[in-house]
Structures are given as C-alpha cells and as structure tokens.
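> Return a 3D structure for these sequence lines:
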Amino acid sequence: MESAIRLAISVGGSALAALAVCRVADLLARFADARHPETPLWGLLRRCRTPLYVVVMAALLRWTYPMASPDRGPLVEHAEAVSRFLLLCLIGGGAWLTVRTVAAVVESSYARYAGRSRDAARLRRVRTQVTLIMRVVSVGVGVIAAAAALVTFPSFRTLGTSLLASAGIIGIVAGVAAQSTLSNLFAGFQIAFGDMVRIGDTVVVDGEWGVVEEVTLTFLTVRTWDERRVTLPVSYFTSRPFENWSRGGAEMTGAVFVHCDHTTPVALARKHLEEFLGTCATWDGRAWDLAVTDTSPTGITVRAIVTAKDADDLWTTRCAVREELVGWLAREHPGALPKVVTAPAADAAQEEPLRSRREHGLADRAAP
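Predicted structure coming up:
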C-alpha cells in the first residue's frame, strides 16, 4: 500500500510539475509574441508544448521514481525496465523538441525574409532550400536519437564494437546496394542549392505541364493543370532535359493560330484584337501582334501573339483570343472562314461536249 501511494505521488507530482513548466513557457511565449508581432517565432514556439511536456515529465519521473521505490517489492524488480523506458521517452521527446524548435526558428526566419523581399523567384528558391534543410535536420536528429536509444541496451553496446570494426566493408556494400537512393539524395541537394527547380515553378515533364508542389531529398511532386500529381525521382531533373517556365521570371508569351480564307480582312482583325485585349483581364499589356504567317491554296494562317504574367493566365488569354477571333469572323465576316470544296467533279461524258464547244469557239475566233 505504501509503495502504491509513493508511486501515485511520484507520477502525479511529476505530471503537475511538468504541466506547470509547460504552462509557464506557453505564457512567456504568448507574452513575447504580443510584444514582438513583427516575428512569428514566439507563436511558432508554442507548438513545442507537447514535446516539452514529454521531456520534463520523463526527466522528473526518472528523478522521483527511485525515491518512490522501497528497498523491496515489485517496484524494485521493475526499476531497471522502468528507468530504461523513461530514458527512451526522454531521448524521443528531446529529438521531437529539437526538431520542433529548429522548425520554428527556420520558418520564422523565412517568414521575415519573405516579408522584406519582393522577388518571387528568389522566395521560391529559399523556400525549396529551407524545406530540404528541415528534412535533413529531421533525418539527422532521428538517426542520432535512434543510435542513442540503441546504446541504452547492453547487447547493442557490445555489438557496436564489431560493427565499427567492419564499418568500411559495410559502407562499401551499402553504397553499392543503395546507389539509386544515394544518387537521388545528392540530386536533391543539387536541386536545392543549384537553383534548377523550385517549389512553385511551372515545369513541363513528359509532355505534361504543372506546378512543382513538393520537393524532398528523394522525389519531387508536380501538380498538373487537371489536379493530378506526378511523382518523379529528383535524379530525373539532373539527368534529363525539362522545361522550366518560371526560370528567370514567370512572364510568358503565347501564340494563337486561326485558319482563314484568302479574303480575310487582316487589318480589321488586327484592330479588333487590339480592342479586345484592352478588355481582357488576363493580358498583362506587355506585347501583342497579329500577322499572316503562312498561306496555302485553300487559305491562310493568321497568328496572334499575346503575353501574360504566368502560365495560367497565358492559357486563359489564348483561349479567350481564339474564341473572340472565331466569333468575330463568324459574325462580321463569314466569308473569311475557311471553305471546303464539296462540289462533285464532272465526269468524262460531261467534259467531252464542253471541250468540243471550247475548241470550236477558238477555231471560229481564229478564222479570218
């Protein structure tokens, strides 16, 4: 009975003390956030309350549990197991708290930088780098925490000596076996710091255009225009050519082709296009043009050039211009629409009398 009371006091006191520490830390972060609204750091640090509670709770229990254990009894028999469990909780909570704290600092720094910078391309580059750095930090902290947890077991501690002795051979074997994974890992760093592709860039891969939605150390996700997600290994972007429409700026120029008849009033069409673009919300006003770029025995090809601030607006502008030109020709100049000859060809029986009449007519005109 006495041991149960001691255990209840130990667990309850540790829980209340940990709750008080977390509450004080939360109030201090809230107060600092109100005093310094220019930075989101303190607000982001409030997300560390749960891992902080785990760390403080595990630390207090490791300190108070031996005091609650009498010289004999079931608590003494399981003291080593409980101590190891609390140590594992402390290691896991510490890793969790470290990752949350680093994430808060990095996100706060990025938010402050984004508030000062107006360069969208550079913001996408920094965002990509920050995302990959956070993933590297998370993986590194996780590996260190796992190693520290394994060392707490005596059997793994003994095994570690032999593993370190053969680390060279194991490293070579692992490098050969994980060649593809390592290539993707290094390709991820190359993409992040080589400024090849960034989160938010508009790219064309395998004939599909979309926006880069996520970049990790091993794969990259592209969201296509029809809301599909195309997942590609990052080594794809370092070993194959691809189009990056956001490189050097998101502004784009597009063309619209309309097939017309030879009688098309090109000058009037050019004037109508200028008037229409003045009312088009997605046209950025940088440039436009309309010209005949090709001709054939059956008609001409009219090309309209328009500009927009990004790929989405360019697509909308091209569709609007195409619809307007076709509609205007159908309303105002229906004769300018392309024609398809559907009249049947004359047969030989009909052609012979016509040929005879033409020949006689030529002979009559030639007679003196």
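
> Only C-alpha atoms from now on, for both contacts and neighbour counts.
Noted.

> Flag every buried residue along stretch 102-113.
Burial within stretch 102-113, assessed by neighbour count using 16 or more other CA atoms under 10 Å, is assigned to 103-109, 111.

> and if you look at stretch 202-215?
202-205, 209-215.

> and residue 359, how far is that from residue 353?
In this structure, residue 359 and residue 353 are separated by 10 Å, where distance is defined by CA to CA, to the nearest Å.

> ok, now residue 264?
Using CA to CA, which is the criterion applied here, residue 264 is 37 Å from residue 353.

> and for comparison, fold this next one:
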Amino acid sequence: MTFIKRYIAPVLILLAAFFLPKLVLPYVNDLEKAKLVIEKVSSIMIILAITWAIIVTIKVAKKKYLTKYDISSENNLRARKLYTQFNVLERVIIFIILIIAIGLSLMLFDSVRKFGVSVFASAGIAGIIVGFAAQKAIATILAGMQIAISQPIRLDDVLVVEGEWGWVEEITLTFVVVRIWDKRRLVLPTTYFIEKPFQNWTRTTSEILGTVFIYTDYNVDFDALREELTRLLESTELWDKQVNVLQVTDSKERSVEIRALMSARNSPQAWDLRVYVREGLIKFIQKNYPESLPKTRVSVMNEFDEKTQIKE
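Below is the predicted model of the structure:
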C-alpha cells in the first residue's frame, strides 16, 4: 500500500491528465467549453502529480540517506545532528513546494490572474500589514530554521528546561516537543530555544558526569567513604570507568558537604548510577558510622549549674 501511494499514484494521475481529453471530449456537445474545463483540470492534475512525485522523492531520499545512521545507538551525536537537519529542512522544502504548486494552479484561471495583478499593485501596503500581524509566526518559523542550521538542540538531546528533565522528541518549524522523564510532553515554541537559557546535557557528547551530595557530621571517615564509592562503582555496569572522585566541597556549622562525582555513557545511565551510589553511601554510613549522621548539638544548663557558675 505504501509503495502504491508513493510511486504508482503520481503516475496514475499523470496518465489520467493526458488521456482525460481523449476520453471525455467525444461525448460532449459544447466542445469549446468542455475543452477549456478539461485543459484546466488536466493542468491541475499534472501539477499535482509532479508535486506529489517531488515530495515522495525528497522523503525517500532522506529516509535512504539516514538509514546509515542509527539514532538509537549510545554514541549517536552525528546521527542526531543529521536527523534534526533533515527533518526540519524537509518540512521547509515541502512547504515551499506546496505554496508554488498552489500558486501555479491558481494562475491557470484568468480571474485569479487578474486578481493577482491587483494584489501585486498594492503589495507594499499589504506587506506591511501582514508583517505586523504575522511577525510572531514568522519569527517562530525563522527560529525553527535557525535551530536546523545552528543546532542548539537536536533530536534525542537531553535537556533541563523550565525545571524539567527530558529528551527532545520532535522538532518542527514552530515548536519543539520535550519528552519528560515521567512520560509527560513539554511543548515549547522554537523561539524559546533562541531567546532563553536552558541546559543541554548532550550538546557535544552523550557521556555525562553524575553528582551525589551527602551531608554528614564532622567526625566521618572520608577515606572509608572513598573506598566505598570505588567499591560501589566497580560493582555496577552503569559506570564507564572514567571518573571516580569524592571531595569535601563545603563545611557548615552543623555538617560537612561531600560530593561524589562519577561518569556514565549517557544521561539515563548517569541518573540510575547517581541513585545507586546515593543509596549505597547512605547505607554504608548508617551501618558503619551511625554517629556521623548529621546531628544538632544543644548544650543545656540547669539552674543549679548557672548559680554555681555565678558564684565561681
């Protein structure tokens, strides 16, 4: 069915356009009117068939070229780049082709052609009015084209946008769909990614660093925590064996801040690795250093101690 739709249908339309006059004219009384109508219909069918064939050729060429690149692989940076460019540019080209086809079809009629001349005569004023009315729509379309060329985001990129973490699922000329980690969809205009800041975790590579923050008392054994972090990382396939660091990053009046830094092949694995390490380190502290959990120290003096202290 897909084959017929793509290849046979345009050919059938062309054949119908060529044979329509021969099949219909012998049975019509008013040949002049019928000939005029049939010529118009045949011309429109030819334009439709050619337009259809061009669009199908573009889609097939894009699909055939992109089959060489697997967007589902771990190291898919080039694939995501090409998929983004081809998908957006395909929509732009098809839109232009459809506008040209509609224009050519309308120009076959004398009344429309005369109307077009009057429109072009007042194009200056009309252009200004349309420009003001459609400036947001035009800006959105231009932003979509800019995303396709400069690519601040690509398909399957991991973003943190509007406080949400997810993957770029779809990019069109006017909007971008971000698939949130809990399967919700965040739909944003393309201008958002040109005008506002956002985090792109896979801009240059799918590899990513994960961080885990632990807060403990001052008397915790840092060396023991480093050994436990190494043991946890070596016990899971989520770690890519590149980064393994544990540092004290801050000290406050009641606790110290410890940061565990680790690496993974991609963002989903980094998320799972962070959860695994966080849980493992907390269990390790609970079991081996329960006295090192964050605590609040309060010094209480009774009335007798205060009087004794005053006398002294």
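
> quick revisit: so can I have TSV of the buried residues of stretch 102-113 of the first structure showing secondary structure and distance to residue 269 of the first structure?
Written out in TSV, the entries for these read as follows (DSSP: H, G, I helix; E, B strand; the rest coil; distance: CA to CA, whole Å):
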residue	secondary structure	distance to residue 269 of the first structure
103	helix	57
104	helix	57
105	helix	57
106	helix	54
107	helix	52
108	helix	53
109	helix	53
111	helix	48
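
> for those, which one is nearest residue 173 of the first structure?
Lowest distance from residue 173 of the first structure to these (CA to CA) belongs to residue 103, with 34.0 Å.

> Which part of the second structure matches stretch 240-258 of the first structure?
Using TM-score structural alignment, stretch 240-258 of the first structure corresponds to residues 196-214 of the second structure.

> what does that stretch contact?
For stretch 196-214 of the second structure, contacts defined as CA atoms under 8 Å, 6 or more residues apart in numbering pick out 74-77, 152-153, 157-162, 243, 257-267, 270-271, 273-274, 277-278, 282.

> Just the buried positions in it, please.
So for stretch 196-214 of the second structure, counting by 16+ other CA under 10 Å, buried means 200-203, 206-212, 214.

> Next: stretch 286-302 of the first structure.
Within stretch 286-302 of the first structure, the residues scored as buried using 16+ other CA under 10 Å are 288, 290, 299-302.

> of residue 264 and residue 353 of the first structure, who's got more company?
Residue environment comparison for residue 264 of the first structure versus residue 353 gives the larger neighbour count to residue 264, 20 against 11, counting by other CA atoms under 10 Å.

> quick one: that one from residue 320 of the first structure, how far?
When distance is defined by CA to CA, residue 264 of the first structure is 20 Å away from residue 320 of the first structure.

> Repeat that for residue 294 of the first structure.
Computed with CA to CA, the distance linking residue 294 of the first structure and residue 320 of the first structure is 22 Å.

> now the strands for the stretch 101-250 of the first structure?
Chain-ordered strands for the stretch 101-250 of the first structure, with DSSP state E, counting those that start in this stretch as the definition, fall at 202-205, 208-215, 219-224, 229-233, 243-244.

> For the longest one, give me the average deviation versus the second structure.
It stands for strand 208-215 of the first structure. Superposed on the second structure, strand 208-215 of the first structure shows a mean distance to its aligned partners of 1.6 Å (mean CA distance after the TM-score superposition for the first structure).

> Read off where that strand ends up in the second structure.
Strand 208-215 of the first structure corresponds to residues 164-171 of the second structure when matched by TM-score structural alignment.

> Can you add distance to residue 269 of the first structure and give the buried residues of stretch 286-302 of the first structure back as JSON lines?
Conversion of those to JSON lines gives the following (distance: CA to CA, whole Å):
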{"residue": "288", "distance to residue 269 of the first structure": "13"}
{"residue": "290", "distance to residue 269 of the first structure": "8"}
{"residue": "299", "distance to residue 269 of the first structure": "16"}
{"residue": "300", "distance to residue 269 of the first structure": "13"}
{"residue": "301", "distance to residue 269 of the first structure": "13"}
{"residue": "302", "distance to residue 269 of the first structure": "10"}
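
> Farthest-apart pair in the residues you listed, please.
The distance between the two most remote of these (CA to CA) is 23.2 Å, for 288 and 299.

> Number of residues surrounding residue 114 of the first structure?
By the criterion of other CA under 10 Å, residue 114 of the first structure has 17 neighbours.

> The one 5 residues further on too?
By the other CA under 10 Å criterion, the neighbourhood of residue 119 of the first structure contains 10 residues.

> One more: the one 3 residues further on?
Around residue 122 of the first structure sit 15 other residues, with neighbours defined as other CA under 10 Å.

> how distant is the helix or strand containing residue 304 of the second structure from the center of its chain?
Taking DSSP states H and E as the criterion, the element that holds residue 304 of the second structure is helix 303-311. Relative to the centre of its chain, helix 303-311 of the second structure is centred 70 Å away, using CA atoms, centre = their mean, to the nearest Å.

> Please give me every residue in contact with residue 110 of the second structure.
No contacts exist for residue 110 of the second structure under CA under 8 Å, 6+ apart.

> show me where the stretch 251-368 of the first structure has helices.
Counting by DSSP state H, counting those that start in this stretch, the stretch 251-368 of the first structure forms helices over residues 266-277, 311-332, 348-366, given from the N-terminal end onward.

> do you know which of those lies nearest residue 152 of the first structure?
When the helices of the stretch 251-368 of the first structure are ranked by distance to residue 152 of the first structure, counting by CA to CA, first place goes to helix 311-332 at 55.5 Å.

> Just want the most central residue of the second structure.
Within the second structure, one residue has its C-alpha closest to the average C-alpha position: by CA atoms, centre = their mean, that is residue 168, at 2.4 Å.

> Next, the contact list for that one, please.
Under the criterion of CA under 8 Å, 6+ apart, the neighbours of residue 168 of the second structure are 153-159, 176-179.

> doesn't residue 178 make contact with residue 169 of the second structure?
Yes: in this structure, residue 169 of the second structure is within contact of residue 178 by CA atoms under 8 Å, at 5.5 Å.

> what about residue 173 of the first structure, how many residues close to it?
The burial metric for residue 173 of the first structure, expressed as a neighbour count using other CA under 10 Å, is 12.

> Trace it over to the second structure, please.
Applying TM-score structural alignment, one finds that residue 173 of the first structure aligns to residue 129 in the second structure.
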